[in-house]
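Enquirer: test case, fold it:
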Amino acid sequence: MDEDLRERIRREAETNALFNALKHDSDAQVGAILGPLMGANPEFREHGDEVSGVVAPVVNEVNALDEAEKRARLEELAPERLKELDAEDEGEEHPLPDLPNAEEYDEVRMRCAPNPNGPWHLGHARMPAVIGTYKERYDGWMLVRFDDTDPETKRPDLDAYDDILADIDYLGFEPDEVVTASDRMETYYEHARELIGLGGAYTCSCSGESFSELKNAGEACPHREKNPGVVRDEFEAMIDGEYESGEMVLRVKTDIEHKNPALRDFVAFRMVDTPHPREEASDYRCWPMLDFQSGIDDHLLGITHIIRGIDLQDSAKRQAFVYDYFGWEYPEVVHWGHVQVDAYDVKMSTSTIKQKIEAGELDGWDDPRAPTLKSVRRRGIRGQAIVDAMVELGTSTSDVDLAMSSIYANNRDLIDEETPRAFLVRNGFAPRADDADADYAATELPVAGGPDAAHPPVHPNHEERGERDIPVGDAVLVETADLPDAGERVWLKGYGPVRYDGDSLTYTDDDIDVVREEGVDVIHWVPAEGSVPVRLRRTDGDVYGYAEPGYADYEPDDLVQFVRVGFARYDRADEDETVAYYAHQ
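Expert: You can find the predicted model right below:
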């Protein structure tokens, strides 16, 4: 790393550390600085192992300042960050705008309406995060409605119903009611019969191609003025399963000359030959389209506000025709753009993820490479970190990008103070992406002349949590890249200074000043004997290594911060190794 780059890292780290310390009215933490630093400066990432060594002394310098000195220094370095901080203190506008006309309703009632065709990817978290936050803000009501009336194209996954409810719980929300659309078929049929009686629907046996030609020309289908009695009889025959797929549909009468062809006489019910996977719904063959089913449910379940994608604007307009026939008032609607999450090679799509799992390219929905809620949960990332990041996106109609670094920064704030530290020496890398070129190697070195054991703190900010006891033995493992030139010194973290002669380490009994004043590097290590073999599962590949002996006492779901490596969740102990899932730096 050249000196210009080192100085840039120092300056950015100082700015972030000052902001972090002032925002939280506490000492800045190296872990809380590294994520945003790397996210905002991608060019730093290739020097990841060296960056923490530059950042740590900067953080110590910042923490030595009093509040007035911190404010003065931040104003000098980045006055706009100080203004941002002051704006937060004065109470910035909430990232979620007020719901339209919320004050006109006795209760704000919103629905999260997932299609249970698979577990949720990260993008799906936006809906429950925002609706759940609005529920808390307005002391409202939240429905989870499984829109599972497409047994063929978006075929429901029987496990997904429970998986999605588990994901909502992981995000920190509890629905007031859970409804499954395929349990409500008779309700949809009754409203279709009523709509036919109102002259608002007709059965149509046109082929899709021929109707499309008529629709685009603004011409009425020849079945449009069919006798209502015939329409009723044919719809009952649809319900009885007397037609095959594509043979007959029920259409809602709209405006055949409407300027938007997509709104002209849309399909409300169609025939599907494929049985529904739920046994309770497997006998039905006449299924409602989503616009009809969802529109009926929104009214009957008292929904006051709907949030949906900007690409679904036509849905509200189609449903408005049905509401007009029934004399209902349409709910308030908020449209938003799509969200795209960075840092993943796998497309954020349920069908794509499912295909990769079936092809053996992913181990499952919780594979660390998968952009799913199951995956980030297994990595030890708190649901609240995702919710906070999603809420910060607001409800703009523009498409938005969500940086995983934002989720990581939120999670770091949530877990840093409670997470114990441990050492992990990396020794081997199994690439899981074509461009993964990281490599790790450990070197075993005899050590002589120092204490028999090291006693680093369980947590550097909490002396009351005690110390870890790490026996040194006759030799230690260090990462080869950390070794200095022969004759130079390094500081084994928690143990002390040693001199490297090219083959071994000798304790020197120097003071800690050699780190601050002479630039001696501080490195992590583990004893060569008794350390715990670890496979650390990451998004870009599995890293192998050895953790300090105490890691053998951890249990599943325990979190640890591997010093200079990052946060990880203990997953399980296999016969030959312990498996942990990497969260972030």
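Enquirer: only C-alpha atoms for contact and neighbour calcs from this point on.
Expert: OK.
Enquirer: so how far is Tyr188 from Asp291?
Expert: Separation of Asp291 from Tyr188 (CA to CA, to the nearest Å): 12 Å.
Enquirer: quick check: Gln561 is in a strand.
Expert: Yes - assessed with DSSP: H, G, I helix; E, B strand; the rest coil, Gln561 lies in a strand.
Enquirer: which helix of this protein spans the most residues?
Expert: When the chain is parsed with DSSP state H, its longest helix is helix 3-24.
Enquirer: for the comparison step, fold the sequence that follows:
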Amino acid sequence: MDDSLREQVERAAEKHALFNAVKHESDAAVGAVMGPLMGENPSFREHGDEVPGVVGGVCGRVNQMDHAEKRERLGELAPELLAELDSEDEGEQHTLPDLDNAEAYDQVRMRCAPNPNGPWHVGHARMPAVIGTYKERYDGWFCVRFDDTDPETKRPDLDAYDGILEDIEYLGFEPDEVLKASDRLETYYEHARELIEMGGAYTCSCPQGEFSDLKNSGQACPHRGKDAETTMAEFEEMVAGEYSSGEMVLRVKTDIEHKNPALRDWVAFRMIDTPHPRPEAEEYRCWPMLDFQSGIDDHLVGITHIIRGIDLQDSAKRQQFVYDYFGWEYPEVVHWGHVQVDAYDVKMSTSTLKELIDAGELDGWDDPRAPTIKSLRRRGIRGEAIVESMIELGTSTSNVDLAMSSVYSKNRDLIDDGADRQFLVRDGTELGIVGGAPEFGEPPVHPDHEDRGVREIPVSSAVLLEPKDLPEREERVWLKGLGCFRFTRDALQYTGDDISAVREEGVDVVHWVPAEDNEPVELWTMDGVVEGYAEPGVRDQPVDTMVQFERVGFARVDAHDEDGSVAYFAHE
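Expert: Alright, predicted model coming up:
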């Protein structure tokens, strides 16, 4: 690179380095500068091996300035960029950080890549929540790609494909495209053949333990030197299913002395005897490993940004070898820590949940005790509440904790206004009513909306109270919507006192239901099924409606039958 070109690179790089540093109020990063720099200056690309070094020097100088100096200098070099930043500051604020180099692409394209081996647990919601939010922010594109190329260890569940798409819709997002990796075997085979032809892969029949010993000692296996013709012939035999499981693999030729043994000549294809559960794929026996399949697909569908767990950092490094062979540019990567969810006694694991369901310890994937998205949905938790809580976790590389109390708080804000109030008495104690009490209780449908009127609850001759609400002898109690009573002998004597007994004398206000004209209710909770009785109006609440059982909590009406009603507890 001559001096004239170096000066051009430095001038252009300084502008982008200042923009990056001011925007994020942090040091300028070489990687964040390279994308827009090279996109704006195609003539720099032929010097791609030298440009990063020049950019590094520019970033170093920029990072020695304080924030005010950076702003001032950016205003001198590119006032339009400073104005753009100031305009952003006045606009919408985002919890999620901006995606690196998003402006360098015509369209931000992301993917959600679930393994359909069972219904999603709560932690799975984080990926579509974040990707869907980024799509909306950048007017981007995202696909759901089912990474279902392991028909044995993580065997796909045929119901999970549609179930996962339903979960994503429930969270409020719709993918632009849906792909199944098991439909794309021929595509992976074609790329494997190309890789073999360019000398980037070889077939290996070493026993796993034997290869592991060689790999860990930095020694090449005896098959590494095969010519492309032999490798191709043996790979075609793999494709034809002529080997058994464990008998032959195809390896990507990397660096057998790489400092990280996990990156040395990794497996791209292996043989699996177990047929795939999808009829369209059941004949295949030669299956790609996830790093090969995912890497190929990310390029072919034009993925620009990948979000994956911090534990999968080696995936990008493995795939980079394949990308280098093909001359492809690797997408931007965001690594994040795992999300851990409180409030559950059951482990967030598909296999563990399946075992508990098969053993009858959980009543299906939507049991309230199961930490699954299906369970939250059946309990009446809005997808929006989950998404907002997941977004607040950000994209930190550290493990993060999702407090379900946060989800419940957001859900309460969403449903409170629309949830009619109802009475539900658990483990009720019957007390007679005497003294000329009103024939009907008339509590409000909703305390904040007088226009919605009152509920008429028949009283008859007795009511049910929860044991904790029973008054002492001669004490008064206010039955909500009905009036004031004194506990005398074995009955509640109507006193006729007005509301001042509550406001000025401290008489307790309790809920109640008629002892005769009531509705039996099963309330499914995270602690098991609770039996109780509700006011008769519960039966008029349509299925899937949210109600608030006063002094108990919010619940979703799940079913009505001749034996009573079923509701699923959401939260207090």
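Enquirer: any idea what the TM-score comes out to?
Expert: Overall, the chain-to-chain superposition scores 0.83 on the TM-score scale (TM-score structural alignment, normalised by the length of the second structure); 484 aligned residues with a CA RMSD of 1.3 Å.
Enquirer: show me the contact partners of whatever helix or strand comes next after the longest helix of the first structure.
Expert: Later in the chain than helix 3-24 of the first structure, the nearest helix or strand by DSSP states H and E is helix 30-40. For helix 30-40 of the first structure, the surrounding residues in contact (CA atoms under 8 Å, 6 or more residues apart in numbering) are 12-13, 16-17, 20, 44-45, 52, 55-56, 59, 403, 405-406, 408-409, 412-413, 416, 566, 584-585.
Enquirer: what subset of these is buried?
Expert: Among those, the ones that count as buried by 16 or more other CA atoms under 10 Å are 12-13, 16-17, 20, 44, 52, 55-56, 59, 405-406, 408-409, 412, 416, 566, 584-585.
Enquirer: does Cys204 of the first structure touch Gly246 like I think?
Expert: No - Cys204 of the first structure lies out of contact with Gly246 (CA atoms under 8 Å); the separation is 10.1 Å.
Enquirer: more neighbours: which of those two?
Expert: When neighbours are counted by other CA atoms under 10 Å, Cys204 of the first structure and Gly246 differ, and Cys204 comes out ahead with 22 against 14.
Enquirer: now do the contacts for the equivalent of Cys484 of the second structure over in the first structure.
Expert: Counting by TM-score structural alignment, Cys484 of the second structure lines up with Pro497 in the first structure. By CA under 8 Å, 6+ apart, the residues touching Pro497 of the first structure are Arg489, Val490, Trp491, Tyr507, Thr508, Asp509, Asp510.
Enquirer: check Glu257 of the first structure too.
Expert: Contact partners of Glu257 of the first structure, counting by CA under 8 Å, 6+ apart, are Gly218, Glu219, Arg264.
Enquirer: top of the residues you listed by number of neighbours, please.
Expert: Highest neighbour count within the contacts of Glu257 of the first structure: Arg264, with 23 neighbours (other CA under 10 Å).
Enquirer: which residue in the first structure aligns with Gly537 of the second structure?
Expert: In the first structure, Gly537 of the second structure lands on Gly550 (TM-score structural alignment).
Enquirer: so who does that match touch?
Expert: Counting by CA under 8 Å, 6+ apart, Gly550 of the first structure touches Arg468, Asp469, Ile470.
Enquirer: strands along the stretch 351-500 of the second structure, start to end?
Expert: 400-402, 420-422, 424-426, 429-434, 440-441, 457-458, 462-465, 476-479, 483-488, 491-494 (DSSP state E, counting those that start in this stretch).
Enquirer: hmm, Ser396 of the first structure is touching Val334, no?
Expert: No - using CA under 8 Å as the test, Ser396 of the first structure is too far from Val334 to be in contact (9.3 Å).
Enquirer: and stretch 536-554 of the second structure, what's buried?
Expert: Using 16+ other CA under 10 Å as the burial criterion, the residues of stretch 536-554 of the second structure that qualify are Pro536, Val538, Arg539, Gln541, Asp544, Met546, Val547, Gln548, Phe549, Glu550, Val552, Phe554.
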